[in-house]
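Undergrad: sequence plus the predicted model coming up.
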Amino acid sequence: MSGLIGKKIGMTSLYNADGQALACTVIEAGPCVVTHVKTQDTDGYQAVQLGYGEKKEKRTTKPLLGHFKKAGTTPKRKLVEFKTFERELSLGETLQAADVFVEGDFIDVVGTVKGRGFQGVVKRHGFGGVGGQTHGQHNRARHPGSIGACSFPSRVFKGIRMAGRMGGNRVKVQNLRVLKVLSEQNLIVVSGSVPGAKNSFLILDK
C-alpha cells in the first residue's frame, strides 16, 4: 500500500456542486525522502522506508546519522515503512503530494488522538449519570452508579467502562476522499476530520 507521511495543518470547508459546505482537513503531504529500500533477499520482506520533517544533527544518534548519510539526505524526524508502491523507488528519491495522490482518491489516515487526561464516565463513555436531583441525590449527577454484583460473582469484570485516561491513542480513519491537491504548496484537502492536533504527524495510506 503506497502512501506518504504528512502533517495536519487544520480544518476548513469547501462547497460541492450542490452548494453544500463540506468539512475538510488540510494536510501537508510530504515532501518525503526514501531513506531505505528493503528487499526480500536482504531483509526478508519488501518495504520502502520514508522520512519526513527536519531534525537537528545533534539530536540524532550516530547510527541514524549514518543511515541518513547513506540515503544522501538530512536527518528526518519521522520514519515510516510502506509495503508497496505503484513503481520502483530508489534510495534518496523525493516524493511530493502530487506524485502519490490525485483528486478523487480514497485514503486512510492514521494519527494520534489528542490526550484528554483523566476523565469521568460521562465524557469518556457517554453515560447519562444516575438521575435527577430528587430523593436526596444531590451529588451523584455525573457518577457511574453500580459497577458489579454483590455475593456473586464477588468481583468487577475486566473491561467494564469506568473513569480513566482518555485520548492519546493511535486511530485510523478510513475512506476519506481527496477533494483537492495543491501541488505547489504540497497540500491535500480531504473530506471530514482526522485524528490529532494541529502540526501532528499523520500517515496517509492510499
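TA: Received the coordinates, thanks.

Undergrad: please count neighbours and contacts with C-alpha atoms only from this point.
TA: OK.

Undergrad: let me see the ranges of the strands in this structure.
TA: Ranges of strands within the chain are 3-15, 21-29, 32-38, 47-54, 76-82, 94-95, 106-112, 117-119, 164-166, 170-182, 187-191, 201-205, based on DSSP state E.

Undergrad: so who does Val110 touch?
TA: The contact partners of Val110, by CA atoms under 8 Å, 6 or more residues apart in numbering, come to Arg170, Val171, Lys172, Val173, Val194, Pro195, Leu202, Ile203, Leu204.

Undergrad: swap in Thr84?
TA: With contact set as CA under 8 Å, 6+ apart, Thr84 has these partners: Met1, Ser2, Gln46, Ala47, Val48.

Undergrad: roughly how far apart are the fourth one and Gly148?
TA: Taking CA to CA, to the nearest Å as the criterion, Ala47 is separated from Gly148 by 48 Å.

Undergrad: pick out whichever of the two has more residues nearby.
TA: Applying other CA atoms under 10 Å to Ala47 and Gly148 shows that Ala47 carries more neighbours, namely 20 against 13.

Undergrad: take the one below as the second:
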Amino acid sequence: MKFILGKKIAMTQVFLPSGEVMPVTRVVAGPCTVVQVKEKQAVQLGFGDKKEFRLNKPDAGHLKGLTPVAHLKEFQVEKTDGIKRGDVVALETFVVGDVISVTGVSKGKGFAGVVKRHHFRGGPASHGHKDNLRAPGSIGAGGVQRVFKGMRMAGRMGGDQVTIHNLEVVEVHPETNEIYIKGAVPGGRNGLLEIVGEGELLMKKTEIKNEIKQEQAPEVAPVEVPVETPVVAPIEEAAAEVVTETTNS
C-alpha cells in the first residue's frame, strides 16, 4: 500500500487526447517526512510547513532533528522494513492511472433542518397543513417513552470525515509536487487530504541532523589597566621623619 498527505488547491479541467474535457482537482501532495515508525504496524507522516517558534515543547521534542511540520497522520502498513525516521515519501510513488481513495473533512454547512440535512420530503403544501412544510414529523411512537439513538433530526451539517473511493490519477507533476485527481474530493481549499492507493511505496532516504545549538559567549575586548608603581621612601628619611614627630610630641 502506498500513501501520501496533500492539500487541496482548487478544481480545474484538462483536455484528453480525444478532445474530451475532464474535471479534475489539483492537489499539492508532499513532501511528507516519516516522523515515527511504530513497531511493525504503523507509520506516522508529517506534512506542511510550520515555524519552529510555534512548536510547543512536546512537539519540539517529537520532531527533534526534523523540519517542523503542521500536520501528523498515521497510516497502517503490513511491514515497516526499510522505512526509517527522516525518510521522505516521494510523489513519484503515484503514476497516471492509479486508482486511489481520498479522505478529507467535508465543508461545514452550519445548523440545518431535516430537509437539507437528510433530504426529507417535508409535509404537504395544501390547505390545512400550516407551518409543517419542512417539519420533521413524528420522532417515535407513544409506547416507548424515549427517542431512539440515530434518529434523523435537525443539527449541525458537514464537518465530517468523508472518504471517496475509486478516484483516478490523471496527471502527476513531481517538479511542483502536484497531482491531478479525476472528479471532486472532500473539503474546501487548503484542506488536508489523505491519499491511499495500491502499490509499492517509494521513499527518499535522508540523514537526520542532530545538531545541538550552542550559545557562543560574546567576545570581550581586553581592557588595559594602568599599573601604579608604589613609591617607597628611603629608610633614612623615614627614620628621620619618625624622630621629628617624636620630638615635637
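TA: Cool, got the structure. Here the structure is a predicted model, which is why all the values come from computation and not from measurement.

Undergrad: among the contacts of Val110 of structure 1, who's most crowded?
TA: Of the contacts of Val110 of structure 1, with other CA under 10 Å as the count, Val194 tops at 26 neighbours.

Undergrad: verify the stated contact: that residue with Val26.
TA: No: assessed by CA atoms under 8 Å, Val194 of structure 1 is found out of contact with Val26, at 9.6 Å.

Undergrad: identify the contacts common to these two.
TA: Common contacts of Val194 of structure 1 and Val26 (CA under 8 Å, 6+ apart): none found.

Undergrad: pull the longest helix from structure 1.
TA: helix 62-71 (DSSP state H).

Undergrad: so what corresponds to Gly137 of structure 2 in structure 1?
TA: Residue pairing (TM-score structural alignment): Gly137 of structure 2 is matched to Gly145 of structure 1.

Undergrad: circling back: out of the contacts of Thr84 of structure 1, flag the one nearest to Val121 of structure 1.
TA: Of all the contacts of Thr84 of structure 1, Val121 of structure 1 sits closest to Met1, with 38.0 Å by CA to CA.

Undergrad: how close does the closest one sit to Arg124 of structure 1?
TA: Separation of Met1 of structure 1 from Arg124 of structure 1 (CA to CA): 33 Å.

Undergrad: tell me which of these two has more neighbours.
TA: Neighbours were counted for Met1 of structure 1 and for Arg124 using other CA under 10 Å; Arg124 has more, 17 against 11.

Undergrad: what sits against that one?
TA: So Arg124 of structure 1 contacts Ala163, Gly164, Met166 (CA under 8 Å, 6+ apart).

Undergrad: is it possible to get TSV of those residues that adds distance to Pro31 of structure 1?
TA: Formatted as TSV, the contacts of Arg124 of structure 1 follow (distance: CA to CA, whole Å):
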residue	distance to Pro31 of structure 1
Ala163	41
Gly164	38
Met166	32
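
Undergrad: how deep is Val115 of structure 2 tucked in, by neighbour count?
TA: 16.

Undergrad: for the counterpart of it in structure 1, give me its contacts.
TA: Correspondence of Val115 of structure 2 to structure 1, assessed by TM-score structural alignment: Val122. For Val122 of structure 1, the contacting residues are Gly128, Gly129, Arg142, His143, Pro144, by CA under 8 Å, 6+ apart.

Undergrad: report the buried members of those residues.
TA: Among those, those classed as buried by 16 or more other CA atoms under 10 Å are His143, Pro144.
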